[in-house]
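K.L.:
For reference, the sequence and a predicted model appear below.
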Amino acid sequence: MKALSIPDVLAEVAVLVRPHFGKGRPADYIPELADVPGGKFGMAVRTVAGEEHVIGDADEPFSAQSITKVFSLGLALNRMGDEVWTRVGKEPSGTPFNHLALLEAERGVPRNPFINAGALAVTDMLLDWTADPAALVRDFAGFLSDQALVIDEAVAASELAHAHQNRAIANLMRGHGTITHDPLDVVAAYCRQCALSMSCRQMSRAFLPLAAGGFSPVAQETIFPDRLTRRLNALLMTCGIYDSVGSFAYRVGLPAKSGVGGGIVAVVPGKAVVTVWSPELDRFGTSVVGTAALEAFAQLTSCSVL
């Protein structure tokens, strides 16, 4: 039996996910995201060899949200190396991304850099060498995707106005000395970073170094050492989907990062990056349709690393 081409796989996935629409809801705790139509669906595949295939709303920008945590962590690790791990851990949290009780019990040290506490600690590190970490992340992602990107200031303002939990997290960490800058400045920078707008096509291009041993075929430049690339993928596999990471690994079997804007980026090491966007979220804050789409894609292509 002849293997399906990637365009045929994407067309099949688009059919298979139809029953999953309406099973989730957009991130209504951020008012600017609550009004995004739930029926949106886009998917993009960019291979290490240079092929690019898209379907649906793959070129419509959406709010990257927590997916930007991968860019900020990559910047911090490239600049600071293993010193990053003196202020944030590498373990799955087993709790929601904005949980406070575990952070308090562990004396202000976040379990990993992809929960909000860990991302705030990374933002604090970036503030050591730039007054505008969000612009640094935007420009880094733009360089990797070979596109000029923008921060949606309306989303940033909406998120900051409702960032009560993140302010509590930042203040708790400041009390324990995990962050060193003003908690309000850290939270403001983090909210602007999360408001970065990207499309599925742009994200697949930007994440390509994680599929290509640290080399970006788009930028034609080595972005991460191979050792760091493997470690970033390991963190994505174990921590990238918050407290449903085990279920996601069981269903999809790929390193991935989700965001409450409805995007999920998955890495097929050595082969490709697959990005999907659909705004309706499950109770863990991950796209319902996006997870189903990646599960179908992994099954149709046999690309799971597990």
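P.N.:
Looks like it arrived, so ask away.

K.L.:
Only C-alpha atoms from now on, for both contacts and neighbour counts.
P.N.:
Noted.

K.L.:
those strands in the chain, which residues are they?
P.N.:
42-47, 52-56, 62-63, 150-151, 196-198, 215-216, 221-222, 256-258, 263-268, 272-277 (DSSP state E).

K.L.:
Pick the most buried one from the ones you listed.
P.N.:
strand 272-277 (a mean of 30; mean count of other CA atoms under 10 Å).

K.L.:
That one to strand 52-56, inter-axis angle?
P.N.:
20 degrees (axes from the mean of the first three to the mean of the last three CA atoms, to 10 degrees).

K.L.:
which helices and strands does strand 272-277 pack with?
P.N.:
strand 42-47, helix 200-206, strand 263-268, helix 288-301 (3 or more CA pairs under 8 Å, 6 or more residues apart in numbering; DSSP states H and E).

K.L.:
now the angle between strand 263-268 and the last one, please.
P.N.:
It refers to helix 288-301. Going by the same axes, to 10 degrees, helix 288-301 makes 20 degrees with strand 263-268.

K.L.:
by contact count, what packs against helix 288-301?
P.N.:
Partner elements for helix 288-301 (3+ CA pairs under 8 Å, 6+ apart): helix 6-16, strand 263-268, strand 272-277.

K.L.:
Let me see the contact set for Tyr192.
P.N.:
Check again: residue 192 is Arg, not Tyr. Applying CA atoms under 8 Å, 6 or more residues apart in numbering to Arg192 gives the contacts Ala134, Ile151, Asp152, Glu153, Ala156, Ala157.

K.L.:
Distance of the fourth one relative to Glu159?
P.N.:
This means Glu153. In this structure, Glu153 and Glu159 are 10 Å apart, going by CA to CA, to the nearest Å.

K.L.:
neighbour count winner among those two?
P.N.:
Glu159 (23 against 14; other CA atoms under 10 Å).

K.L.:
That one touches Cys191, doesn't it?
P.N.:
Yes - under the criterion of CA atoms under 8 Å, Glu159 makes contact with Cys191 at 6.2 Å.

K.L.:
who are the neighbours in contact with Val9?
P.N.:
Counted by CA under 8 Å, 6+ apart, Val9 has contacts Phe297, Leu300, Thr301.

K.L.:
what about 7 Å?
P.N.:
By CA atoms under 7 Å, 6 or more residues apart in numbering, the contact set of Val9 is Phe297, Leu300.

K.L.:
With Leu136 instead?
P.N.:
By CA under 7 Å, 6+ apart, the contact set of Leu136 is empty.

K.L.:
Quick check: it vs Val155, distance?
P.N.:
As for Leu136, its distance to Val155 is 18 Å (criterion: CA to CA).

K.L.:
Repeat that for Ala105.
P.N.:
From Ala105 to Val155 the distance is 32 Å (CA to CA).

K.L.:
neighbour count winner among those two?
P.N.:
Neighbours were counted for Ala105 and for Val155 using other CA under 10 Å; Val155 has more, 22 against 9.

K.L.:
Second structure follows, compare the two:
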Amino acid sequence: MDIVCGVDLGGTNTRIAIVDPAGRVVARERDTTPRGTGVQIARQLAERIAKLAGTRPIRTVIGVPGAVHPRTGVIRTAPNAPRLEGTAFSDALPGSCFVNDANAALYGEAKAGVVQDSTDAVMVTVGTGVGTAALLQRQLLTGRSGAVGEFGALPYRHGTFEDACSGSAMTRAAQAAGFDDPRAIFTEPVLRSARSDAFEALSQLLATLTTAYDPDIIVLGGGVASSLAQWLEPLRETLLPITPEPPLIALGALGDDAGAIGAAHLALDQPSAGLLSWDPRHLPRHP
């Protein structure tokens, strides 16, 4: 059976999904992200994939936390995984290519999640960092150099949006108050100020995305997303001054597996002619 593989290579954890030709996930795995150089990471991934799949997939697409050049496939910038910058895994992991991890997650939700019936959608992944992706007229946006959607790097107050509302930022705030679990920021009264700051930053980020893309839906994903359920309607209400019809704000249906499943679907949908000759932006419309 010609299987394909999708990998979500995060700053902390890595998820792998093996998908059959019908789009069914036949195996999946979550483990810590490999350490070392780009080549060492590729070799460790190859071993994990072979063990999980029992054979070598015909194609592997790897979602990474950074901008990926749409023509060369090389990672240009990856602030949360700098050792990957300037690399490609094609030698150490044959039949593989990179995509931005937020793009992979949005593709997964568009193929098998909450975005299946939407024409225009935005994804915000809140994990180690903050990633964003946009789907307009059922096409993923990548831009000339792959940097479309890097809204987490935009200036906000004395830093960036990522500095203010990423999972790492919430972890730092919780630890500063003596809590080991970053989810304490959503429940503990002593963290009310930190909670308010994170909410304000996220609401400003969503306002920026709404103004830029005017989507039907904004999907929240990533490791922190499950804790954001209580914020969905309040976040939507903050968008009313921008538009009388604010987009739906929802949690992703695929959870933490969205990136790996989306990457696998990208691998499944691409033609066999060649990895880098394939344009990953196009997503077929629903009838």
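P.N.:
Yes, it's here. No experiment lies behind these values; they were computed from the predicted model shown.

K.L.:
Superposed, how do the two chains score by TM?
P.N.:
Once superposed, chain against chain, the TM-score is 0.29 (TM-score structural alignment, normalised by the length of structure 2); 141 aligned residues with a CA RMSD of 6.2 Å.

K.L.:
circling back: go through the strands of structure 1 and name the closest to Ala117 of structure 1.
P.N.:
strand 256-258 (16.1 Å; CA to CA).

K.L.:
circling back to that earlier point, of the helices and strands packed on helix 288-301 of structure 1, which is nearest Arg201 of structure 1?
P.N.:
Once those are compared by CA to CA, strand 272-277 is nearest, at 7.4 Å.

K.L.:
Endpoints of stretch 145-153 of structure 1, how far apart?
P.N.:
Terminal residues of stretch 145-153 of structure 1 lie 21 Å apart, using CA to CA.

K.L.:
And for stretch 144-161 of structure 1?
P.N.:
This stretch, stretch 144-161 of structure 1, spans 30 Å end to end (CA to CA).

K.L.:
Now do the buried residues in it.
P.N.:
Buried positions in stretch 144-161 of structure 1, judged by neighbour count with 16 or more other CA atoms under 10 Å: Leu144, Ser145, Leu149, Ile151, Asp152, Val155, Ala156, Ala157, Ser158, Glu159, Leu160.

K.L.:
for the closest residue to the last one other than its chain neighbours, what are its contacts?
P.N.:
So that's Leu160 of structure 1. Ranked by CA to CA, 6 or more residues apart in numbering and with sequence neighbours excluded, the top spatial neighbour of Leu160 of structure 1 is Cys191, at 5.9 Å. Shown in contact with Cys191 of structure 1 (CA under 7 Å, 6+ apart): Ala156, Glu159, Leu160.

K.L.:
rerun that using 8 Å as the cut-off
P.N.:
Neighbouring residues of Cys191 of structure 1 by CA under 8 Å, 6+ apart: Ala156, Ala157, Glu159, Leu160.

K.L.:
swap in Leu16 of structure 1?
P.N.:
Contacts of Leu16 of structure 1 (CA under 8 Å, 6+ apart): Ala293, Ala296.

K.L.:
closest one to Asp124 of structure 1 among the helices and strands packed on strand 272-277 of structure 1?
P.N.:
helix 200-206 (23.2 Å).

K.L.:
if we can go back for a sec, can I get the strands of structure 1 in JSON lines including distance to Ala101 of structure 1?
P.N.:
Shown next, in JSON lines, are the strands of structure 1 (distance: least, CA to CA, whole Å):
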{"stretch": "strand 42-47", "distance to Ala101 of structure 1": "36"}
{"stretch": "strand 52-56", "distance to Ala101 of structure 1": "40"}
{"stretch": "strand 62-63", "distance to Ala101 of structure 1": "28"}
{"stretch": "strand 150-151", "distance to Ala101 of structure 1": "31"}
{"stretch": "strand 196-198", "distance to Ala101 of structure 1": "29"}
{"stretch": "strand 215-216", "distance to Ala101 of structure 1": "39"}
{"stretch": "strand 221-222", "distance to Ala101 of structure 1": "40"}
{"stretch": "strand 256-258", "distance to Ala101 of structure 1": "23"}
{"stretch": "strand 263-268", "distance to Ala101 of structure 1": "27"}
{"stretch": "strand 272-277", "distance to Ala101 of structure 1": "31"}
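
K.L.:
who wins for proximity to Lys69 of structure 1 among those strands?
P.N.:
Of the strands of structure 1, nearest to Lys69 of structure 1 by CA to CA is strand 256-258, at 8.8 Å.

K.L.:
Please name every helix or strand in contact with the closest one.
P.N.:
Looks like strand 256-258 of structure 1 contacts helix 226-239, strand 263-268 (3+ CA pairs under 8 Å, 6+ apart).

K.L.:
most packed of the ones you listed?
P.N.:
Ranked by average neighbour count under the criterion mean count of other CA under 10 Å, those are headed by strand 263-268 at a mean of 28.

K.L.:
Quick one: work out the angle between that one and strand 42-47.
P.N.:
Using the same axes, to 10 degrees: strand 263-268 of structure 1 against strand 42-47 is 20 degrees.

K.L.:
related to what we said a few turns ago, for the helices and strands packed on strand 256-258 of structure 1, give me JSON lines that also has distance to Gly56 of structure 1.
P.N.:
What follows is those, written out as JSON lines (distance: least, CA to CA, whole Å):
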{"stretch": "helix 226-239", "distance to Gly56 of structure 1": "26"}
{"stretch": "strand 263-268", "distance to Gly56 of structure 1": "14"}
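
K.L.:
looking at those, which is closest to Leu196 of structure 1?
P.N.:
strand 263-268 (12.1 Å).

K.L.:
thinking again about what came up before, which one among the buried residues of stretch 144-161 of structure 1 gets closest to Ile6 of structure 1?
P.N.:
Nearest to Ile6 of structure 1 among these: Ser145, at 20.8 Å, using CA to CA.

K.L.:
Nearest residue to that closest one in space, ignoring adjacent ones along the chain?
P.N.:
Excluding the flanking residues, the one nearest Ser145 of structure 1 by CA to CA, 6+ apart is Ala206, at 4.4 Å.

K.L.:
Would you mind measuring from that neighbour to Ser72 of structure 1?
P.N.:
13 Å.

K.L.:
do the same with Phe140 of structure 1
P.N.:
As judged by CA to CA, Phe140 of structure 1 and Ser72 of structure 1 stand 9 Å apart.

K.L.:
Ala104 of structure 2 contacts Phe98, doesn't it?
P.N.:
No - Ala104 of structure 2 is beyond contact range of Phe98, at 9.7 Å (criterion: CA under 8 Å).

K.L.:
overlap in contacts of the two?
P.N.:
With CA under 8 Å, 6+ apart, Ala104 of structure 2 and Phe98 have common neighbours Gly63.

K.L.:
measure the residue nearest to Ser145 of structure 1 to Asp139 of structure 1 for me?
P.N.:
From Ala206 of structure 1 over to Asp139 of structure 1 the distance is 11 Å, taken as CA to CA.
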